[in-house]
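[1] coordinates only, sequence not included:
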């Protein structure tokens, strides 16, 4: 049995309305540390894509698969999933658990099988624009975001495709639960997250099933890549350098 401590390539995937640009500050800190990280813009979140409103979870999964295949020449990678990126990343873990060395959930967690992110989204809604911050702040904490960060968020946000919001996440391979996981707890502290998982809360049900999970508290709002980019980069770098036991 051997222990491999080589740092893995890291794939960064932001949540709703966001593209690769959302990781700019985190990427700068990771690069300074010598980490190889690849931020991803998922299908449907590229403002230049004229058909973005029709993109699906399956399209997003396929894009992540392509990045993973090219990232490290077939070697397992670390996947960082922020917020609503949990849908496509959960599907990637289900379909290719052997290709993920560790998953880092940033104020997020694994999706519950069969659930859609927003199942009540009307069928005739093509895309969901970023709501007013007063509305958004009632749903997810904006703590720590400067006026500049909020302005950048507003100016660069791309509407979320309706099909991605409506599509259920169908999971079948429980090997996904064996992939080592790090939960970065920002707007909800780890103690509360553990309690919700133990109580069987639908949003945390899969967390209770994870076989190898660590909780890391990073107290801030729901977008730590802007409010605490250096600290988030340190957590991600540590996850990339974590040892893997090979038989």
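    Yep, that arrived. Keep in mind it's a predicted model, so treat the numbers as computed, not measured.

[2] okay, CA-based contacts and neighbour counts for the rest of this
    Noted.

[3] just the helices in the protein please.
    Along the chain, counting by DSSP state H, helices occupy 24-32, 57-71, 86-95, 133-139, 147-156, 162-166, 190-198, 224-227, 229-240.

[4] Out of the ones you listed, which gets nearest to residue 210?
    helix 190-198 (10.4 Å; Cα to Cα).

[5] and that closest one, what other elements does it pack with?
    If contacts are counted by 3 or more Cα pairs under 8 Å, 6 or more residues apart in numbering; DSSP states H and E, helix 190-198 sits against strand 213-217.

[6] rewinding a little: next, format the helices of the chain as JSON lines and append mean neighbour count and distance to residue 49.
    Shown next, in JSON lines, are those (neighbours: other Cα atoms under 10 Å; distance: least, Cα to Cα, whole Å):
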{"stretch": "helix 24-32", "mean neighbour count": "17", "distance to residue 49": "21"}
{"stretch": "helix 57-71", "mean neighbour count": "18", "distance to residue 49": "13"}
{"stretch": "helix 86-95", "mean neighbour count": "24", "distance to residue 49": "19"}
{"stretch": "helix 133-139", "mean neighbour count": "11", "distance to residue 49": "25"}
{"stretch": "helix 147-156", "mean neighbour count": "13", "distance to residue 49": "14"}
{"stretch": "helix 162-166", "mean neighbour count": "24", "distance to residue 49": "15"}
{"stretch": "helix 190-198", "mean neighbour count": "15", "distance to residue 49": "37"}
{"stretch": "helix 224-227", "mean neighbour count": "23", "distance to residue 49": "25"}
{"stretch": "helix 229-240", "mean neighbour count": "20", "distance to residue 49": "28"}
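
[7] putting a second one here so we can go through both:
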């Protein structure tokens, strides 16, 4: 039995994984959706980048999990990748779902033009406001799904975006799968492309938008299970 710890990206809580978690459990695995500090039902809790790393590690330790697949979507690849280094032999694999990947000393905002995000955080008392409906357009989401995300999404704690990652080694050292969602760009970021050249990483392409837990939950669950079992091939597309 594989234990999947599922961490959604900015603005989202553990609720974002409801359909994926149900698919994983129906297949006989354990799914543990995690809400990070400062988000959803934990919105009142202060959080920085290191807080989110501790959240992930603490969940693994609290549940006494072994044979763990850590799954990080979008922003959450940053804390998940750091937590993966810290849980040692409890880890089976890391899966980055159209996600940012941690590099020592670099923040979530380091790798892309982000002055507008920093200005927004400063103007909103240290929080990044949730996006509007237009930001979810063209990503294979229904109007109902977008409305649900807007209704349940919360502002994201800004310090988690600006504080640098802390790694002793490299994310490339750990067995990892990168799921590239093709409606959000047809290629991984250059830094991720370099990691994919190493023997520990594999690429899986998914022909959907940036939020596949909503648009393709059954297919995403299948890819997660196959990645955990080592069945996916390098650069193998999934359609």
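    Happy to help now that I have it. This is a predicted model, so every value here is computed, not measured.

[8] coming back round to it: in a markdown table, list the helices of structure 1 along with distance to residue 10 of structure 1.
    Listed next are the helices of structure 1 as a markdown table, based on distance: least, Cα to Cα, whole Å:
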| stretch | distance to residue 10 of structure 1 |
| --- | --- |
| helix 24-32 | 10 |
| helix 57-71 | 8 |
| helix 86-95 | 13 |
| helix 133-139 | 29 |
| helix 147-156 | 23 |
| helix 162-166 | 24 |
| helix 190-198 | 23 |
| helix 224-227 | 15 |
| helix 229-240 | 7 |
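
[9] Indicate which one of those helices is closest to residue 212 of structure 1.
    Per Cα to Cα, nearest to residue 212 of structure 1 of the helices of structure 1: helix 229-240, 12.8 Å.

[10] in structure 2, what residues pair with the closest one?
    Counting by TM-score structural alignment, helix 229-240 of structure 1 pairs with residues 217-228 of structure 2.

[11] residues making contact with that stretch?
    2, 19-21, 23-24, 69, 92-93, 95, 177, 212-213, 232 (Cα atoms under 8 Å, 6 or more residues apart in numbering).

[12] same question, stretch 47-62 of structure 1
    Under Cα under 8 Å, 6+ apart, the answer for stretch 47-62 of structure 1 is 42-46, 87-89, 91-92, 126-127, 158, 160-164, 167.

[13] when you align them, which residue in structure 1 goes with residue 152 of structure 2?
    Checking TM-score structural alignment: residue 152 of structure 2 goes with residue 156.

[14] Leaving out the residues flanking it, which one is nearest to that match?
    residue 18 (7.7 Å; Cα to Cα, 6 or more residues apart in numbering).

[15] Kindly state which residue of structure 2 is aligned to that neighbour.
    That one, residue 18 of structure 1, aligns with residue 12 by TM-score structural alignment.

[16] cool, and residue 86 of structure 1?
    Under TM-score structural alignment, residue 86 of structure 1 pairs with residue 77 in structure 2.

[17] residue contacts, its match?
    When contacts are counted by Cα under 8 Å, 6+ apart, residue 77 of structure 2 touches 9, 71, 96-97, 99-102.

[18] Go through the residues you listed and name the one nearest residue 135 of structure 2.
    The closest of the contacts of residue 77 of structure 2, once distances to residue 135 of structure 2 are taken by Cα to Cα, is residue 9, at 14.4 Å.

[19] How about the contacts made by that closest one?
    By Cα under 8 Å, 6+ apart, residue 9 of structure 2 lies in contact with 72-77.

[20] To which residue of structure 2 is residue 118 of structure 1 aligned?
    So, by TM-score structural alignment, residue 118 of structure 1 is matched to residue 109.
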